[in-house]
Each structure stands twice: as C-alpha cells, then as structure tokens.
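Engineer: could you work out the structure for the sequence below:
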Amino acid sequence: MKLAVVGGGSTYTPELIDGFARLRDTLPIEELVLVDPAADRLELVGGLARRIFAKQGHPGRIVTTSDVDAGVADADAVLLQLRVGGQAARNQDETWPLECGCVGQETTGAGGLAKALRTVPVVLDIAERVRRTNPDAWIIDFTNPVGIVTRALLQAGHKAVGLCNVAIGFQRKFAKLLDVTPGEVHLDHVGLNHLTWETGVRLGGPGGDDVLPKLLAEHGDAVAEDLRMPREIVDRLGVVPSYYLRYYYQHDAVVEELRTKPSRAAEVAEMERQLLEMYGDPALDEKPALLGKRGGAFYSEAAVDLAASLLGNGGSPHQVVNTVNNGTLPFLPDDAVIEVQAAVDATGATPLAAPALDPLYTGLIANVTAYEDLALKAALHGGRDRVFTALLAHPLVGQYAYAERLTDSLLAHNREHLAWA
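Structural biologist: This next block holds a predicted model:
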C-alpha cells in the first residue's frame, strides 16, 4: 500500500506519522511519500518521520520529494494538507477583516474566502495530476476550507472525501467525560464543515441511547469551557455546537477579543520555528509535546480510519466526513457538501439518515451553503464582482459597505496568489 501526503513538509506531519506508526495494523503502509515544495522543511520533517517509524518498528519506507507527479504516482490514496501562502497569508486572513469589525479567521468569513480563493485552483491542479497518474486513487482532503475544497473536487469528478477533526475531538472528549471508550460513542453530527452541531450522543452506535441530556446536565460546565462559550448558550440550545459557532453566536465579542491579542497565525508561526528546530535534532524520535498545541488533535487517527475504509482494509463502518448531500439534508441542493455521519467503504462515503433539524440550524446551514456556492464560483472563475457577491452573501459580513471594503482588502492582500487579480 502506498500513500502520498501533499503538504508533507508541514510541522504537523509528525502527528500524522505517529498515527500511521501506531495504527499500522489498521493501515499497513508499505511506502509513504511526503510531497512538499519547501525542500528545507521537507528534509527536517522527513528525517523525524523516518526516526518515528524506526522507533515504533514500522517496516514502511518513507520517501520525500518536491515532485508532485512522482510523489502521487501509483498511490492508493493521496492526503491533501496544504496552506497556500503559509502562515504569512493566514496572518493576513486573521487581521485585515478586523479593520471592518468582522471576524478575522482562516476558514470562515472574509479570511476563509481568501483562503478558498488561493487554495481551490492549487488543489484542483494536484487532483488532475493524481487523475493522470493514478485515476483509481482516493483523495482525502484535510485542506481548509474543507467544505468548499471538497465540493470543488467532487464537482470536477474526483474520488474525494473531506475530513475534519472536530467530530473525532468531540468523540474523544465525550468518551472521557462519560468514562467509556471512544468506540462506544456515536455522534449525531450534522451541518457543514466548521458549522456543525452534536444533536445526539449515542452509546453503542446509531441506534443507541442518547445520553446528550445527561452529558450536559452533569458536565455542561466542562463542555462550555471547551467551546469557549457561556454555558447558558449550550443549555438554551440543548445541543453542542462546534467551537466555530462562537464566530456566529458571539461575533462582536470575538472581534473585540481578537483585536486585543496576537493572531493565531503569529502564535503558530513561532511554534513552527521551535518545532523545526526540534525536528533537526537527530536524537528526536517521537512527536514533541509542543506539537499538541499546534492544533488538529486526533487528525491522524481519523485519517487512518478513513483511508482504511476507503481502501477496503477495515476501518470503522460509520465515520463523520464531508461528502455530497444527495438529499440527506432536504433543504439543501443535492450537490452541496455536508459534514455528517456516513457509511464508508471502498465505494466511498454514503451519508446516514440525518436527524430532523430545527429552523434555527437549517436557516444558517442554508445561508452558508449559498455562500459556499458563490465562493466556489469566485475561486474557479475569478472576478471582483464574484468575490463581492460571496462576501455579501456571508452571514458574518452581509452589509454592502463591509462587502465592498473587504473585497478591496482581500484582493490587495492576495494578488500574488490569484492569477486573475
């Protein structure tokens, strides 16, 4: 079995490597190729990756290359974890929207649109290279904004599934609070990428008893603290929103908070500097503790599970993924990409029947889906008017004057990454 990781020079890759090493019986990789244009980072990350495999007794071979075509050739699955423009571009995404009083964030709002515009063309180019060299390979997208990127891949006819770590993070945290194993916890997880709610927490599988009311009654403070939301919000909803809902439910308060501290990108950039220095130590043969602060907890386990299922090597029968709607949420177009529980096997991901949703959620989901459709059009075809229209449609922007100003700022900060600008 051969896997390729495009964006393999990321400082986060050792987390993925650790998961591949620990879970080698679930996903028996014979060759792992790390692909990245940044040769200096790739050398450091690749060296640590080989030492992690060696320490844990993994027999697989790790190859590094900056050649995408060579890296993905004959791969059974290709994982995408890109950041076009690096942390510098992310820092801009998180700062210039604040000038208009709008949330600055890398996956939603104006910053999220900027990331989509930079990212979609690059991902589609890579996917076409995969299709030319190995049309049977699965593409697993962890690149944000996952919903828009996965929709771009699926609309172009690629074998793709999107992956996010929000659901597996909730599963692990709830299991700990309930004193059960993670495998016993099944989430009624529904919505769009970074716009989801846990409407049920079931023990034993999709038909198990819903213990969400018990969880909130006994551990509501811990859940709310993890979300960085007041408990009263969680109690009023009666469900568990993802962390990203705070950008909607507490927009103005979050903007003020973001204005008073360094951007997350600045924090991560400093972490990356320290991590790369650590990775250069030939004595280091495990992921350092600092990597746990980098983000993306449990991604490696989710990625192994998904790849194993798609490649017919076992894996959990039900997983939370980003895949095409096809009537699952009847208020959305069939070609929308949703984030829900799905049955996953070698044929792909088929959403399970979703729970009925209150208009409080369906309205916001439909609104953001419309924005994502417009954002994808802007990413595929370019044009200032398309960027403006997408921003005007986004519920975190929505005002004409803001959309005009944000469009100008977005283009000014991203011209080097936009061929049409």
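
Engineer: from now on I want contacts and neighbour counts done on CA atoms only, so please keep to that.
Structural biologist: OK.

Engineer: isn't Met229 up against Leu245?
Structural biologist: No. Using CA atoms under 8 Å, Met229 makes no contact with Leu245, being 9.3 Å away.

Engineer: how about Pro351: what's its closest non-neighbour residue?
Structural biologist: Leaving aside its sequence neighbours, Pro351 sits nearest to Ala342 (CA to CA, 6 or more residues apart in numbering; 3.9 Å).

Engineer: same question for Ala421.
Structural biologist: Excluding the flanking residues, the one nearest Ala421 by CA to CA, 6+ apart is Arg415, at 5.6 Å.

Engineer: with Ala265 instead?
Structural biologist: Asn91 is the one closest to Ala265 (CA to CA, 6+ apart), at 4.9 Å.

Engineer: state the helix or strand in which the one you found lies.
Structural biologist: Asn91 is part of helix 86-93 when elements are defined by DSSP states H and E.

Engineer: so for that helix, what gets flagged as buried?
Structural biologist: Gln87, Ala89, Arg90, Asn91, Gln92, Asp93 (16 or more other CA atoms under 10 Å).

Engineer: quick one, what contacts the third one?
Structural biologist: The neighbourhood of Arg90, defined by CA atoms under 8 Å, 6 or more residues apart in numbering, consists of Glu106, Gly111, Lys115, Ala265.

Engineer: before we move on, back to that, dump the buried residues of helix 86-93 to JSON lines, plus distance to Lys55.
Structural biologist: Converted to JSON lines, these look like this (distance: CA to CA, whole Å):
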{"residue": "Gln87", "distance to Lys55": "31"}
{"residue": "Ala89", "distance to Lys55": "36"}
{"residue": "Arg90", "distance to Lys55": "34"}
{"residue": "Asn91", "distance to Lys55": "36"}
{"residue": "Gln92", "distance to Lys55": "39"}
{"residue": "Asp93", "distance to Lys55": "39"}
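
Engineer: what's the most distant pair in these?
Structural biologist: Gln87 and Asp93 (9.6 Å; CA to CA).

Engineer: distance of the residue nearest to Ala265 relative to Ala269?
Structural biologist: 9 Å (CA to CA, to the nearest Å).

Engineer: cool, and Val161?
Structural biologist: Separation of Val161 from Ala269 (CA to CA): 29 Å.

Engineer: please provide the structure for the following sequence as well, for comparison with the first:
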Amino acid sequence: MKLAVVGGGSTYTPELIDGFARLRDTLPIEELVLVDPAADRLELVGGLARRIFAKQDHAGRITTTTDIDAGVADADAVLLQLRVGGQAARERDETWPLECGCVGQETTGAGGLAKALRTVPVVLDIAERVRRANPEAWIIDFTNPVGIVTRALLQAGHKAVGLCNVAIGFQRKFARLLDVNPSEVHLDHVGLNHLTWELGVRLGGPDGENVLPRLLAEHGEAIAGDLRMDRRIVDRLGVVPSYYLRYFYAHDEVVRELGTKPSRAAEVAAMEKELLAMYGDPALDEKPELLAKRGGAFYSEAAVDLAASLLGDGGSPVQVVNTYNRGTLPFLPDDAVIEVQARVGRDGAAPLAVPALDPLYAGLIANVTAYEDLALDAALRGGRDRVFKALLAHPLIGQFDYAEGLTDRLIAHNREHLAWA
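Structural biologist: Predicted coordinates for the structure are as follows:
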C-alpha cells in the first residue's frame, strides 16, 4: 500500500506519522511519500518521520519529493493538508476582517472565503494529477475549508472524502469523562464542517443509551470551558456545539477579544519555528509535546481509520466524514456536503439517517450552505461580484456595507493567489 501526503512539510505531519506507526496493523503502509514545495521544511519533517518509523519498528519506506506528479504516482490514497499562502496568508485572513467589525478567522467568515478562493483551484489541479496517475486512488481532504474543498472535489468527479478532527476530539473527551473506551462512544454529530452540534452521545453504538444529559449535568462547566462558551449557552441548547459556533453565538465578544491580542496565526508561526528547530535534532525520534498545542489533535487516528476503511476492511464501519448529503438533510440539495456519521467502505461514504432537526440548527445550516454554494462559485469562476455575493450571504457578515468593504480588502490581500484579480 502506498500513501502520499501533499503538504507533507507541515509541522502537523509528525502527528500523522506517529499514528501511521502505532496503527500499522490497521493501515499496513509499505510506502509513504511526503510531498511539499518547501524543500527545507520537507527535509526536516522527513528526517523526523523516518526516525519515528524506525523507533516504532515500522517497516514502511518514507520518501520525500517536491514533485507532485512523482509523489502521487501509483498512490492508493492521497491525503491533502496544504495551506496556500502559508501562515502569512492566514495572518492576513485573521486581521483584515476586523477592520470592518467582522470576525477574523481562517475557516469561516471573510477569512474563510479568502482561504477557499486561494485553495480550491490548487486542490483541483492536484486532484487531476492524482486522477491521471491512478484513477482509483482515494483523496482524503483535511485542507480547510473542508466542506467547500470536498464539494469542489466531488463535483469534479474525484473519489474524495473530507475529514475533520472535531468529532474525534469530542469522542475522546467524552470517553474520558465517562471513563469508557472511545470505541464505545457514538456521536449524533450533525451539520456542516466547522458548523456542527453533538445532539446525542450514545454508548455502544447508534442505538445505544443517550448519556448526553448526564454529561451536561455532571460536566457542563468543563465542557463549556473547553468550548470557551458561557455555560448558559450549552445548558439552554441541551446539546454540545462545535467550538466554531462561538463565532456565531458570541460574534461581537469574539471580535472585541481578537482586537486585543496577537492573532492565532502569529502564535502558530512562532510555534512552527520552534517545532522545526526540534525536528532538525537527529536525536528526536518521537513527536514533541509542543505539537499538541499546534492543533489537529487525534487527526492521525481519524486519518488512519478513514484510509483503512476506504482501502480495505481495517477501519471502523461508521465514521464522521464530509460527503454528499444525498437526502440526509432534506432541506439541503443532494449535492451539498455535510458532516455526519456515515458508513464507510471501499465504495466511499454513505451518510446514516438523521432525525428531523430543530429549526434552530436547520436554519443556520441552510444559510451557511447557501453561502458555500456562492463561495464555491466564486472560487471556480472568480470575479468581484461573486466574491461580494458570497460575503453578503454569510450570516457573520450579511450587511451591504460590510460586504463591500470586505470584498475590496479580500481581493487586495490575495491578488497574488487569484488568477482573475
């Protein structure tokens, strides 16, 4: 089995490598190729990756290349974890929206649209290269904004599934609180990427006892604290929202907060510099503790599980993924991409049935899906008017003057990445 990781020079990658090494019985990789245009980072990350495999007695071969075509040749699956424009572009995404009084964040709002516009054309080019190399290869997308990028891939006819670590993070957290094995925890996880709610937490499987009320009663303060939300929000809803819902439920508070501290991008850039220095130490043969602060917790376990199910019989039969709606949420088009529990196998992902949603959640999902329709159109066809319409449709923006000002700023800050600008 051969896997390729495009964006393999990311500081995330040792987390992925550690998972591949530990879970080699689930996903028996023979060859792993790390692909990245940044040769200097690739050398550091690749060296540490080989040492991690060696320490854990993994027999697989790890190679590195800056050549996408060479890297994806004959790959059975390709994982995408790239960031077009790097941390510098992220820094801009998190700052210029604040000038208009809107949240600055890399995956939602105006910053999220900017990332989509930069990313979709690049990902589609990579996917075409994968298809030419091996039409049967699966593409696993971890590149944000996952919902929009996955939809672009699926609409172009690629064998693709989107992946996020939010659900597995909740699963592991709830398992700790319940003192059970994570495999015993099934989430009623519903929504869009970075716009999800845990409507139930079931023990033993989809039909198991719903222990969410007990979790909220006994651990509500800790759960709300992890979300950085007021306990009253969680208690009033009676469900656990993704922490990304904070940008919606406490937008003005978040904007004020972001205006008083360094951006997350600046923090991550400093962290990456330190991590890369660590990766260059030939004595280091495991992922450093600092990597846990970088983000992406449990990404490796989720990626292994998904790849194992798509390529064979080693993964869990039911997983949370991003895939076509296909009638699962009846108020959305079939070709909308949703994030729900799905049955995963060699033929891809088939969403499990979801009970009728409260309009409180369905309304916001429908609104953001409409934005994503317009965002993808802007990413594929370009043009100032399409960018403006997407911004105006986003529930975190929604005002004419805001959308006008943000459109000009988005284009000005991303001109080098927009072929039509």
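
Engineer: picking up where we left off before, which residue in structure 2 lines up with the residue nearest to Pro351 of structure 1?
Structural biologist: Using TM-score structural alignment as the criterion, Ala342 of structure 1 maps onto Ala342 of structure 2.

Engineer: in what helix or strand does its match lie?
Structural biologist: Taking DSSP H and E as the criterion, Ala342 of structure 2 maps to strand 337-345.

Engineer: repeat that for Val320 of structure 1.
Structural biologist: With DSSP H and E as the test, Val320 of structure 1 turns up in strand 318-324.

Engineer: how far apart are that strand and its match in structure 2?
Structural biologist: Taken against structure 2, strand 318-324 of structure 1 registers an average deviation of 0.2 Å after superposition, with mean CA distance after the TM-score superposition for structure 1.

Engineer: quick one: that strand to chain centroid distance?
Structural biologist: 12 Å (CA atoms, centre = their mean, to the nearest Å).

Engineer: over to stretch 290-297 of structure 2?
Structural biologist: Distance, stretch centre to chain centre, for stretch 290-297 of structure 2: 14 Å (CA atoms, centre = their mean).

Engineer: same question for stretch 319-331 of structure 2.
Structural biologist: For stretch 319-331 of structure 2, the distance to the chain centre is 16 Å (CA atoms, centre = their mean).

Engineer: can you give the contact residues for it?
Structural biologist: Outside stretch 319-331 of structure 2, the residues that touch it by CA under 8 Å, 6+ apart are 146-147, 150-151, 154, 161-164, 167, 189, 192-193, 306, 332-344, 349-354, 356, 362, 366.

Engineer: please report how far Pro121 of structure 1 lies from Gly314 of structure 1.
Structural biologist: Pro121 of structure 1 is 33 Å from Gly314 of structure 1, where distance means CA to CA.

Engineer: what do you get for Leu276 of structure 1?
Structural biologist: Taking CA to CA, one finds Leu276 of structure 1 at 34 Å from Gly314 of structure 1.

Engineer: cool, and Val78 of structure 1?
Structural biologist: 18 Å.

Engineer: go on, Gly295 of structure 1?
Structural biologist: Using CA to CA, Gly295 of structure 1 is found at 27 Å from Gly314 of structure 1.

Engineer: same thing with Ile140 of structure 1?
Structural biologist: 17 Å.

Engineer: when those two are compared, which one has more neighbours?
Structural biologist: Higher neighbour count among Ile140 of structure 1 and Gly314: Ile140, with 24 against 18, using other CA atoms under 10 Å.

Engineer: looking at Val161 and Ala269 of structure 1, which one has more neighbours?
Structural biologist: In this view Val161 of structure 1 and Ala269 are compared by other CA under 10 Å, and Val161 has more residues nearby, 28 against 18.

Engineer: tell me the SS of that one?
Structural biologist: strand (DSSP: H, G, I helix; E, B strand; the rest coil).

Engineer: which ones are touching it?
Structural biologist: Contacts of Val161 of structure 1 (CA under 8 Å, 6+ apart): Trp138, Ile139, Ile140, Asp141, Thr150, Val321, Asn322, Thr323, Gly348, Ala349.

Engineer: redo the residues you listed as a markdown table? Include distance to Ser300 of structure 1.
Structural biologist: Below are those laid out as a markdown table (distance: CA to CA, whole Å):
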| residue | distance to Ser300 of structure 1 |
| --- | --- |
| Trp138 | 17 |
| Ile139 | 15 |
| Ile140 | 12 |
| Asp141 | 13 |
| Thr150 | 19 |
| Val321 | 14 |
| Asn322 | 16 |
| Thr323 | 19 |
| Gly348 | 19 |
| Ala349 | 19 |
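
Engineer: tell me the buried residues in stretch 335-354 of structure 1?
Structural biologist: Quick answer for stretch 335-354 of structure 1 (16+ other CA under 10 Å): 336-345, 348-352, 354.

Engineer: where is the longest helix in structure 1?
Structural biologist: Longest helix in structure 1, counting residues (DSSP state H): helix 109-133.

Engineer: which positions in it come out as buried?
Structural biologist: Residues 109-121, 123-124, 126-131, 133 are the ones in helix 109-133 of structure 1 that count as buried (16+ other CA under 10 Å).
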